[in-house]
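> Build me a model from this:
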Amino acid sequence: MIRLHRVSRSYEGQIRLQADDLLLSTGLTLLVGRNGSGKSTLLRLLATADFPDAGEISYREGSPREQLPLIRSRIGYVPSDVELHEDMTPLRLLKYMCLLKGADPVQADRLLGEFELLDVNRKRIGTLSQGMQQRLAICQALLGSPRYLLLDEPLNYLDSFQRKAVTRILYRHARSCVIVVAAHELSEWNEADQLLWLDEGRPAFYGTPQLWRQTTLRVWQGILPADARTSWKEAYVMVKKPIGNNDLQWRVFGRDCPGPGFEEVGTTIEDAYFIRSRRLE
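Below is the predicted model of the structure:
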């Protein structure tokens, strides 16, 4: 577990994060919020890449003030702007990281296979695609079986097949460690154990995805001719996309059915974020 107690962090006099009391437990926590809401700041603090101005972050091993080397040895971290040694090969990089982390070198080969990088393991990292480099960055974070895995937009540059494969791997690791994932695309994370919403640097929601989806507005979906007149406020329309030649598919939020041809559908994590972040309730 990781506990934050009265933690605050400011930059240039502006508060980027303030969390009075927060407990992150084993499982995958999805971290959501607008750009500038404090997501990357929180991950940097949890990874001990930065330190709070006030308050304390404690881990199972204790406080960073007393156990910093031990805590860092239990952390895997992938920032959004991660940079790898471009002149190294994936295999050499992971073997080198194994030495630094005191991990079994066998893990390097296993992870390269798990992330489908064995066929490029002897190529220069600088020649690899961004998607391959992103998977390699996650590999190095998983070396040493970290107790805390902190990932900032880990699915960047991955295609749909790779995104599904990586999320499956992370869900499996979440059974035995604390994983915090910051993401903008939320549809891949429906199986998250917890969801943490940061709004202007403060936790505005922390709970299960099931509770997150419970909003006062319901979700309605229907198809209308493109020239049909509607009276809905634009703020309550999440999706309006062409279907066929002359129709539009609408996804609308409201307490009551918006009209004939519409039916209620299940509220997704993304729907709930749209509703909550725009204060539509």
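> contacts, neighbours, all on C-alpha from now
Fine.
> Tell me which helix or strand comes right after the helix or strand hosting Arg9.
Under the criterion of DSSP states H and E, Arg9 resides in strand 2-11. Sequence order places strand 14-24 as the next helix or strand after strand 2-11, per DSSP H and E.
> List the buried residues of that following strand.
Of the residues in strand 14-24, 16-19, 22, 24 count as buried by neighbour count, 16 or more other C-alpha atoms under 10 Å.
> just those now: which is nearest Glu83?
Arg16 (24.0 Å; C-alpha to C-alpha).
> which other residues reach the strand holding Arg9?
15-25, 51-60 (C-alpha atoms under 8 Å, 6 or more residues apart in numbering).
> Pipe the buried residues of strand 14-24 into TSV and attach distance to Arg175 per row.
Output for these, formatted as TSV (distance: C-alpha to C-alpha, whole Å):
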residue	distance to Arg175
Arg16	30
Leu17	28
Gln18	28
Ala19	25
Leu22	20
Leu24	14
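> picking that back up, next one: the strand holding Arg9 to chain centre, how far?
Chain-centre distance of strand 2-11: 19 Å, with C-alpha atoms, centre = their mean, to the nearest Å.
> One more, please, to line up against the first structure:
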Amino acid sequence: MALEIINLTKTFGAQTALNAVNISIKKNEIIGLLGRNGAGKSTLMKTIVGALNIEEGQILFDGEDITLNETSVKKKIGFLPEDNPLYKDMYVKEYLNFVAELHQIPKEKVDIIIENVEITPEKSKIISQLSKGYQQRVGIAQAILHKPDLLILDEPTNGLDPNQIIEIRNIIKEIGKEKTVILSTHLMQEVEALCTRVILIDNGNILQDCAVEEFRGKFGSLEEAFKKATTKK
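Predicted structure coming up:
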């Protein structure tokens, strides 16, 4: 699996959200996508998954142009948006069965995914009754149910308590052993715990694309490195 983003540009009116972005991603990487609020992270992720149209540039997935092969490419991608848009009036297993049907996956696979993300005790509950941590697990379950080659997670631990954060990180780490993961986060500890590579975006431009150790560089922490890189001179 390879993802190639070539001169990708996206505008909203007079604002340039992505400015000629170029990124190359290979198999089995967990990439930390970093940037301030409004830097272009969510726009980039939504464009990769096809939720936003490509205005200029090109995205290739396994050599296929995603605009020419939307259905086949989307089958290979899992996505958990920041707002985790679950059908909260549905029961957990009912919802995941619905997702399996959309992907034309045998419903027997649902129980395997439920076990993998450790929500078996919650599978007969209505989603709205779950804690935010368990709702995030359901969101991850729907994103990996069809065994995608690329998993894109937008702030997957936002608003969770410390124990829930650790649990979600462990799930992501296991997924990353077999899949490629692009992870958007504001938590530098998350990058330290999960990622081998950092892509830093600011005002729609890629400022750095390097190994975590290189990004940290001479600074004592990733927080210091991030602050230095994104502070206007």
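> tilt between the strand holding Arg9 of the first structure and strand 14-24?
Orientation of strand 2-11 of the first structure against strand 14-24 (axes from the mean of the first three to the mean of the last three C-alpha atoms, to 10 degrees) gives an angle of 180 degrees.
> Check the mean deviation of strand 2-11 of the first structure from the second structure.
Taking mean C-alpha distance after the TM-score superposition for the first structure, the mean distance separating strand 2-11 of the first structure from the aligned residues in the second structure is 0.6 Å.
> so what corresponds to Pro148 of the second structure in the first structure?
By TM-score structural alignment, Pro148 of the second structure lines up with Pro146 in the first structure.
> show me where the second structure has strands.
Ranges of strands in the second structure, per DSSP state E, are 3-12, 15-25, 30-34, 56-61, 64-65, 77-80, 150-154, 180-184, 197-202, 205-211.
> The ones you listed: which one's closest to Ile119 of the second structure?
Here strand 77-80 is closest among those (C-alpha to C-alpha), at 17.0 Å.
> And that closest one against the first structure, how far off on average?
Looks like 0.7 Å for strand 77-80 of the second structure (mean C-alpha distance after the TM-score superposition for the first structure).
> residues in the first structure aligned with that strand?
So strand 77-80 of the second structure sits over residues 75-78 in the first structure, by TM-score structural alignment.
> Could you tell me which residues within that stretch count as buried?
For stretch 75-78 of the first structure, a neighbour-count test (16+ other C-alpha under 10 Å) marks 75-78 as buried.
> cool, stretch 91-109 of the second structure as well?
Neighbour counts over stretch 91-109 of the second structure (16+ other C-alpha under 10 Å) mark 91-100 as buried.
> Would you pull up how far that stretch lies from the middle of the chain?
For stretch 91-109 of the second structure, the separation from the chain centroid amounts to 21 Å (computed by C-alpha atoms, centre = their mean).
> what about it, start to end distance?
One end of stretch 91-109 of the second structure sits 17 Å from the other (C-alpha to C-alpha, to the nearest Å).
> Identify the residue of the first structure aligned to Gly133 of the second structure.
When the first structure is aligned by TM-score structural alignment, the residue opposite Gly133 of the second structure is Gly131.
> Around that match, how many other residues sit close by?
When neighbours are counted by other C-alpha atoms under 10 Å, Gly131 of the first structure registers 16.
> That one and Pro154 touch, don't they?
No. Using C-alpha atoms under 8 Å, Gly131 of the first structure is not in contact with Pro154, being 10.1 Å away.
> Can you find the partner of Tyr91 of the second structure in the first structure?
By TM-score structural alignment, Tyr91 of the second structure lines up with Thr89.
> show me the contacts for its match.
Applying C-alpha under 8 Å, 6+ apart, the residues near Thr89 of the first structure are 121-125.
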